[in-house]
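Participant: fold the following for me, if possible:
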Amino acid sequence: MKLYKKESVQFVNASLEECWTFFSNPKNLQKITPEEMGFEITDFDNKSMYAGQIIQYRVSPLLGLKLSWVSEITFVKENSYFVDEQLSGPYAFWHHKHFFEATENGTKMTDVVHYALPLGFIGRIMNTLVVENKLKGIFEHRRVIVDKMFNTK
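Facilitator: Below you'll find the predicted structure:
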């Protein structure tokens, strides 16, 4: 299995607590996900984030094809980091770390995603042709939306 890594860093003009409150709430994921992804939470316990929390959603990453995705929040350190891992969904492996660090001007957010695709050689080709650029686009969309929400005050 070929493991890929995607990292993203963004500085947010908001306190660590404001960033944590927004980004650790699964309901807000839809606000920062491209509309064409068709992101929809289908099951969520409406509680503050905690280790062991299960979140189910549907997403349309390609050609309008609806896929189910189940994530577990595996680690949480309030105002510092959390980790979500795919239990079932389109990836053979998905491990996403979200880090938050107070700075003089707000908060530094760092995302580190490790992922693998199914189908061996075909998955590696799909990563090169589609998935890698799709992930870049999703993170770029998120950067723009977060800038509009927090960095234009």
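
Participant: from here on, just use CA atoms for contacts and neighbour counts.
Facilitator: Noted.

Participant: can you report how many residues neighbour residue 98?
Facilitator: Each residue near residue 98 was counted by other Cα atoms under 10 Å, and the total is 20.

Participant: before we go on, could you also do this sequence so I can check it against the first one:
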Amino acid sequence: MKLHQLHSGQALPITPDRAWEFLSDPKNLATITPDHMGFNILSGADREMFPGQIIQYKVTPFPGYSTRWVTEITHVKEGEYFVDEQRFGPYALWHHKHFLKQIPNGVLMEDIIDIKLPFGLLGRLAYPMIKGQLKTIFAYREQKLTELFGKMKGEANFLNIKTI
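Facilitator: Model (predicted):
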């Protein structure tokens, strides 16, 4: 069984409270997702985030392929982190940890996503395409967050995807 891990970090010149307010609101996910993905929240985003919250989306990760994606918010420590896990959707496993850490003059937003692809050999063959799509999504997200909140001087953002 191959697991893949995406690890990204972006420094933003905002307070941890402002970062939490934005990132913990599921409705803002549409803002930081590329338009070509047809991201649409179907249900579950009408309340403040809480453990056990189920959120349903419709997403088109690749042209001609649209799917429903159901995630559960499994852990929340207000102002510090939350975890969403796929319950139904395109991956065999999707476990996404979102962390916020105060740094001088801002906040470091860090994501760690553990992913297992479905369909055995077919999934492994599709991995380069999926890896490219994830890089595109996170590059777009970095750009949108910079547009919304500005860029930290002297802080390097990062994105790593590896097989573990």
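
Participant: which helix runs longest in structure 1?
Facilitator: Counting by DSSP state H, the longest helix found in structure 1 is helix 132-150.

Participant: in stretch 23-40 of structure 2, which residues are buried?
Facilitator: Under the neighbour-count criterion of 16 or more other Cα atoms under 10 Å, stretch 23-40 of structure 2 has 23-24, 26-27, 29, 32-34, 37-39 buried.

Participant: now, among those residues, which is nearest to residue 146 of structure 2?
Facilitator: Distance to residue 146 of structure 2 across the buried residues of stretch 23-40 of structure 2 (Cα to Cα) is lowest for residue 32, with 10.5 Å.

Participant: wait, is the closest one part of a strand?
Facilitator: No: with DSSP: H, G, I helix; E, B strand; the rest coil as the criterion, residue 32 of structure 2 is located in coil rather than a strand.

Participant: just to check, it is in contact with residue 141?
Facilitator: Yes: at 4.8 Å, residue 32 of structure 2 counts as touching residue 141 under the criterion of Cα atoms under 8 Å.

Participant: returning to that earlier point: who are the packing partners of the longest helix of structure 1?
Facilitator: If you count contacts as 3 or more Cα pairs under 8 Å, 6 or more residues apart in numbering; DSSP states H and E, helix 132-150 of structure 1 packs onto strand 4-12.

Participant: onto which residues of structure 2 does the next helix or strand after the strand it packs on map?
Facilitator: The first helix or strand that comes after strand 4-12 of structure 1 along the chain, using DSSP states H and E, is helix 16-23. Per the alignment by TM-score structural alignment, helix 16-23 of structure 1 matches residues 16-23 in structure 2.

Participant: could you list the buried residues of that stretch?
Facilitator: So stretch 16-23 of structure 2, judged by 16+ other Cα under 10 Å, has buried residues 16, 19-20, 23.

Participant: what's in contact with the helix or strand hosting residue 41 of structure 2?
Facilitator: Using DSSP H and E, the element containing residue 41 of structure 2 is strand 40-43. Strand 40-43 of structure 2 has contacts (Cα atoms under 8 Å, 6 or more residues apart in numbering) with 27, 30, 55-59.

Participant: need the contact list for residue 37 of structure 1.
Facilitator: 59-62, 64.

Participant: show me those residues that map onto helices.
Facilitator: Per DSSP H, those never map to helices.

Participant: and stretch 80-95 of structure 1, what's buried?
Facilitator: 81-87, 89-90, 92-95.

Participant: mean distance of the longest helix of structure 1 to its aligned residues in structure 2, please.
Facilitator: Compared with structure 2 after fitting, helix 132-150 of structure 1 deviates on average by 0.4 Å (mean Cα distance after the TM-score superposition for structure 1).

Participant: spatially, what comes nearest to residue 96 of structure 2 if we skip its sequence neighbours?
Facilitator: Among residues not flanking residue 96 of structure 2 along the chain, residue 113 sits closest, at 4.3 Å (Cα to Cα, 6 or more residues apart in numbering).

Participant: please give the element, helix or strand, for the one you found.
Facilitator: Per DSSP H and E, residue 113 of structure 2 falls inside strand 106-116.

Participant: how big's the offset between that strand and structure 1?
Facilitator: Averaged out, strand 106-116 of structure 2 is 0.5 Å away (mean Cα distance after the TM-score superposition for structure 1).
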